[in-house]
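> Sharing a model prediction with you, sequence too.
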Amino acid sequence: MTTNLARTFLKSCVKSIVVRNQQIRSNSTFKSAVIKQMKYPFTIEETRQRKLDKSEVRIQVKYCTLNSTDVENFRTEFREEPFTPGYELSGKVVEVGKNVAKDQIMVGEQVAALSFKNYGGYADECIVDASDCFRLPANVNLKDAPIFLCGHSSAVYAFSKLKLLKENEMVLISAGTAGFGLAAIDVATHMYKAKVIAVTDSEKRNDFVREEGAFGTVTFSPSVKKQIMELTKQKGADIIYDAVGAHMFSILGQCVARNGVIFHAAPIICSEIPIPPPNIFVAMICMKTLRIQDPALYKTLINDTLELAHEGVFTPHIASTFPLEKINDAIKFIDEGKHISKVLIEMNT
């Protein structure tokens, strides 16, 4: 009897060990979208997990943004390949490093994250530093959360910390297709009640930003300076927020009022910024750099932005959602100019 019980117990232990080992093996790889050569399409591959460092967090990714500037980077920016991009993401925490305190983040929590350090957002899981991980307020869901992370927090930083935007103050915002300009319009109109003149590249986008609260709109053209000066009664705008890049920056810089401010907040930081007119101020906005310069402010800004979204101050805009396996179709969708705001990649987790 005792021998039979011992054998049964031993078999149970062996079975349990086998099951646990199978679970470990099945979870030791995950799907990710990989660039193997610059300008080539993504491939979906099984990627091996790596162990967490002491202050890192493993996230089971649900959504990650895909922007027009991301697509441009895939084709022009050199990185060691193979490479998995993606940095604005949301999901559930499944593992934390030894030094991650419970008051920072806990397993099972829903979070948003900015993976500026290692990227890797287009995958079923992503490892980020605990300092880049943000708890989601009750009214911000996993799908909306990535939309607010970079674009909205950049505008909150510019308009609250660098140049306080006042109610009814005139601000000129260039709104391209990456969502940065649209985020700035959202912040300026709904948080500060400012008068926004939006500069876009088409009438279709003009209609959209007017619906979002823009006071006036201008389509980018050779006559854009004349139109802006007419709208501002020849004074120019007190604040210009460029969310597109150098080709607009050089023109918009001529439309700023004396003692005004130009914010260059394009997702791709230009290597050459045109010389601005005299007696104005220029600031470059980059959350990736602020993360290093002032980690506490970086963390506060993003938490504050998510809290404002929780309170209903901001509105998320999603052009379309594609599954991870269809990421190349999402890129084609962006190339064909079918989007106005951000595109989301959804994981099968």
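Cool, the structure landed. These figures come from a predicted structure and were not determined experimentally.

> drop to CA atoms for contacts and neighbour counts, all remaining ones
Fine.

> ok, residue 109 to residue 307 distance?
Distance of residue 109 to residue 307, given as Cα to Cα, to the nearest Å: 16 Å.

> Give me the more crowded residue out of the two.
residue 307 (18 against 15; other Cα atoms under 10 Å).

> from what I can see the more buried one touches residue 137, true?
Yes. Using Cα atoms under 8 Å, residue 307 and residue 137 qualify as a contacting pair, with a distance of 6.4 Å.

> tell me the SS of residue 112?
When states are read from DSSP: H, G, I helix; E, B strand; the rest coil, the local structure at residue 112 comes out as strand.

> That one and residue 186: what is the separation?
The span separating residue 112 from residue 186 equals 20 Å under the rule Cα to Cα.

> What of residue 121?
As it turns out, when the distance is counted by Cα to Cα, residue 121 lies 25 Å from residue 186.

> cool, and residue 226?
25 Å.

> Which residues are in contact with residue 165?
With Cα atoms under 8 Å, 6 or more residues apart in numbering as the criterion, the residues that contact residue 165 are 159, 188, 192, 194.

> Find the helix or strand that it is a member of.
Under the assignment given by DSSP states H and E, residue 165 is not contained in any helix or strand.

> Likewise for residue 258?
Assigning secondary structure by DSSP H and E places residue 258 in strand 256-264.

> And residue 184, by the same measure?
Using DSSP H and E, the secondary-structure element containing residue 184 is helix 180-190.

> ok now that helix, how far from the chain's centre?
Chain-centre distance of helix 180-190: 14 Å, with Cα atoms, centre = their mean, to the nearest Å.

> also this one, for the comparison:
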Amino acid sequence: MKALLSKAPGGPETLVLEDIPSPMPGKGEVLIDVKAIGINFPDTLIIRDMYQFKPERPFSPGGEVSGVVKALGEGVTNLSVGQRVIGSCGWGGMREELVLDAGRCIPIPDSVPFEEAAAFVMTYGTSYYALKDRADPKPGEKLLVLGAAGGVGIAAVELGKAMGLEVIAACSTQEKVDFCLSKGADHGLVYERAPLDRGQQKALSNQIKEISGGGVDIIYDGVGGDYAEPSIRAMNWEGRFLVIGFPAGIPAIPLNLTLLKSCDIRGVFWGAAVARDPKANQQNLAEMFAMYQEGKIKPHVSKTFPLDQGGDAIQYLMDRKAMGKVVVTV
């Protein structure tokens, strides 16, 4: 079978497509015939040894897949050969066949396209955990989503609306803002490209305050860098700032702002939360699938790439061109 491999730390251009032996499922495992792989921000980091986890090389990037169960290992009774599933693997997904613990596979209906299925769990899982479990949202509160047109960002926009929040989508271009408005955002604003000087940061704070009518209650920050501090300066009393990711760099936030606003800075590490409390994650997944069936949320796949261009898919995400999700198809 073919697999896209990281054999040395580096950017997407270092990935190589090779033939490797087909795997066999062990006890409690299943073999998946992979049909699609969702691309996420951790993929841009893990191949450069910049992620929290550093798998032994060679490994394949790709943390979530969709496909068909091809074979069952000993003791697997909750799945069957031929069943359509989503698999959460963390890494290892960019290959034609994947062995995965049966407990990390979620059956999906025939009506769900493989591309949408591969774009669902990580982004919506992260954003739902962030908003439901970390943000303590109250209906009618104002949610600012930074980087709102990206995978986790647009998921936060949709979920925020489904949870009764007033959603403000902040993006780098008007085209991206318009995309977010089409997905349910109540308001949108365009921020300038980093780096931002102090005057530009102050202007961004004023812009957020104006469009929100005075300030925001929850900030979903999937960007970081120079955008974090001005956003917190536009936060309401007892607001919650959610730390999601840092494509624009890790910000240095003056802690006096948390005192002045009596606000919280809350980390969001969905992968670790799943490992610590898998039952809570299963409940969240059930609630998200119900929202999907009701039409309240729907993964938006903006671009697909074949497996041999998986490196280009990661680069496309790194270049911040994506609106919604990027998916690799097999």
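Now that the structure is in, tell me what you want to look at. All values derive from a computational prediction rather than experimental measurement.

> Neighbour count: residue 112 and residue 186 of structure 1, which is higher?
Neighbours around residue 112 of structure 1 and residue 186, counted as other Cα under 10 Å, are more numerous at residue 112. The numbers are 35 against 25.

> Who's the closest spatial neighbour of the more buried one, skipping the chain neighbours?
Spatial nearest neighbour of residue 112 of structure 1, excluding adjacent residues (Cα to Cα, 6 or more residues apart in numbering): residue 90 at 4.2 Å.

> And the equivalent of the one you found over in structure 2, how far from residue 46 of structure 2?
In structure 2, the residue matched to residue 90 of structure 1 (TM-score structural alignment) is residue 66. Distance, residue 66 of structure 2 to residue 46 of structure 2, using Cα to Cα: 20 Å.

> Report the angle between the strand ranked longest in structure 2 and strand 84-88.
Secondary structure assigned by DSSP state E gives strand 29-39 as the longest strand of structure 2. Our comparison of strand 29-39 of structure 2 with strand 84-88, counting by axes from the mean of the first three to the mean of the last three Cα atoms, to 10 degrees, yields an angle of 70 degrees.

> Show me the helices in the stretch 51-200 of structure 2, by range?
Taking DSSP state H, counting those that start in this stretch, the helices of the stretch 51-200 of structure 2 run over residues 114-118, 121-128, 151-162, 174-182, 198-212.

> Need those in TSV (columns: distance to residue 143 of structure 2).
Putting the helices of the stretch 51-200 of structure 2 into TSV (distance: least, Cα to Cα, whole Å) gives the following:
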stretch	distance to residue 143 of structure 2
helix 114-118	25
helix 121-128	12
helix 151-162	7
helix 174-182	13
helix 198-212	9
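
> Figure out which of the ones you listed is closest to residue 237 of structure 2.
Taking Cα to Cα as the criterion, residue 237 of structure 2 comes closest to helix 198-212 out of the helices of the stretch 51-200 of structure 2, the separation being 13.1 Å.

> List the contacts of that closest one.
With Cα under 8 Å, 6+ apart as the criterion, helix 198-212 of structure 2 contacts 142, 168, 187, 189, 191-192, 215-216, 226-227, 229-231, 233-234.

> just the buried members of those residues?
Buried members of the contacts of helix 198-212 of structure 2, scored by 16 or more other Cα atoms under 10 Å, are 142, 168, 187, 189, 191, 215-216, 226-227, 229-231, 233-234.

> List the superposition-based mean deviation of the longest strand of structure 2 with respect to structure 1.
In the superposition with structure 1, the aligned residues lie an average of 1.1 Å away from strand 29-39 of structure 2, counting by mean Cα distance after the TM-score superposition for structure 1.

> what's around residue 212 of structure 2, how many residues?
When neighbours are counted by other Cα under 10 Å, residue 212 of structure 2 registers 22.

> I'd like the distance between the counterpart of it in structure 1 and residue 89 of structure 1.
Across the two structures, residue 212 of structure 2 finds its equivalent in residue 232 of structure 1, going by TM-score structural alignment. Distance of residue 232 of structure 1 to residue 89 of structure 1, given as Cα to Cα: 39 Å.
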